[in-house]
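K.L.:
next come a sequence and a model predicted from it.
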Amino acid sequence: MSQLYTRADLVRARAQWRRDGKTVVFTNGCYDILHPGHIRLLEKARSLGDILILALNTDASVARLKGPTRPLISQDQRAQMALALEAVDAVTFFDEDTPRELIAEVLPDILIKGADWAHFIAGREEVEAAGGKVMALALEPGYSTTNIVEILLQRDASRCS
């Protein structure tokens, strides 16, 4: 059953999962508008281990990264949607611009990002130094929250003109 964790509770749960011999996979993102590309990446990530942690940017973090009009969906609502996904076992938030500190605390066995972030995967050094794997998974073509937002804005603008 999926669960929302505080950072401290997640670190404790991770320690228990390690004792239980579970392979823990970690990924992160804004997940502002959940789309099939997100779902498929999460399913691929979950297939690589026993537990999938999804760390979501807080609303403040999303606004710093994406601009003052984002997020469109609040962090609590984004967490609720993520928790409803079969692939996701644990959800937590991070307020920093990257999850490097959180990753260093959790030290997953496998760290996953989409291939669009292959050039910079926050936490790579920490995970590899602990003997873990870091992977960039191929993205589903045609899916992007930013593109979805742009399409919606264009449709709205054409309706208003």
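P.N.:
Done, it's in.
K.L.:
C-alpha from now on. contacts and neighbour counts both.
P.N.:
Noted.
K.L.:
helix, strand, or coil at the residue most central in space within the chain?
P.N.:
Nearest to the geometric centre of the chain sits residue 28, at 2.2 Å (CA atoms, centre = their mean). Using DSSP: H, G, I helix; E, B strand; the rest coil, the structure places residue 28 in strand.
K.L.:
okay, now the one to match up with it:
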Amino acid sequence: MRQKLRDAGRTMVMTNGCFDLLHVGHISYLEASRKLGDSLWVLINSDESVRALKGPTRPIESEAERAYCLAALNCVDHIVVFNNPRLIEEIKLLQPDIYTKAGDYTLDTLHAGEREAFEAVGTEIKFLPFLEGFSTTRMIEKIHRAASL
């Protein structure tokens, strides 16, 4: 699929994350990412990878549920579930034209190995505005507060 896009001269945008409990911040970010190219590929952390990053109580939704919800969005063209803590192999394989990350990241806070892999394949890295006040952690806190009332 990636090669077909390249052969057709179409632009592939890639982003990644856990995307546990899809919320307004995620959707706003994904829509903005999609506007930058012809096809948006979302790489999501596997359940095992999310647990390693966020702890034993996460993810709330399984990788299949998260992938299904993301795939239902008009702005998302392809979903890839990855198991490694870092995307270095996926970057080398897919060679995206553009990589997006939310504005709470900077070039300095990106994983150095991933940044080097993007640079090696000629990917343009873009940081998109971060929608303040929306996060999965905040949603979980709201649910806990509501449950204790």
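P.N.:
That came through, no problem. Here the structure is a predicted model, which means the values were calculated and not measured.
K.L.:
grab the nearest non-local neighbour of the residue nearest to the centre of structure 1.
P.N.:
Nearest residue to residue 28 of structure 1 in three dimensions, chain neighbours excluded: residue 55, at 4.5 Å (CA to CA, 6 or more residues apart in numbering).
K.L.:
which ones are touching the alignment partner in structure 2 of the residue nearest to the centre of structure 1?
P.N.:
Residue pairing (TM-score structural alignment): residue 28 of structure 1 is matched to residue 16 of structure 2. Applying CA atoms under 8 Å, 6 or more residues apart in numbering to residue 16 of structure 2 gives the contacts 42-45, 101.
K.L.:
residue 134 of structure 2: which of these is nearest?
P.N.:
Taking CA to CA as the measure, residue 101 is the one of the contacts of residue 16 of structure 2 closest to residue 134 of structure 2, at 15.2 Å.
K.L.:
how many neighbouring residues does that closest one have?
P.N.:
If you count neighbours by other CA atoms under 10 Å, residue 101 of structure 2 ends up with 22.
K.L.:
tell me if it really is in a strand.
P.N.:
Yes: in this structure, residue 101 of structure 2 lies within a strand as judged by three-state DSSP.
K.L.:
which residue in structure 1 aligns with it?
P.N.:
When structure 1 is aligned by TM-score structural alignment, the residue opposite residue 101 of structure 2 is residue 113.
K.L.:
three-state assignment of the nearest residue to that match once chain neighbours are set aside?
P.N.:
Residue nearest to residue 113 of structure 1 in three dimensions, not counting chain neighbours: residue 136, with 4.9 Å by CA to CA, 6+ apart. Residue 136 of structure 1 carries the three-state label strand when classified by three-state DSSP.
K.L.:
count the residues that sit near residue 136 of structure 1.
P.N.:
The tally of other residues near residue 136 of structure 1 (other CA under 10 Å) stands at 17.
K.L.:
check residue 13 of structure 2 too.
P.N.:
Residue 13 of structure 2 is flanked by 26 other residues according to other CA under 10 Å.
K.L.:
quickly find the element holding it.
P.N.:
Under the criterion of DSSP states H and E, residue 13 of structure 2 resides in strand 12-17.
K.L.:
check residue 39 of structure 1 too.
P.N.:
In the assignment (DSSP H and E), residue 39 of structure 1 maps to helix 36-46.
K.L.:
so how far is that helix from its chain's centroid?
P.N.:
Averaging C-alpha positions (CA atoms, centre = their mean, to the nearest Å) puts helix 36-46 of structure 1 10 Å from its chain's average.
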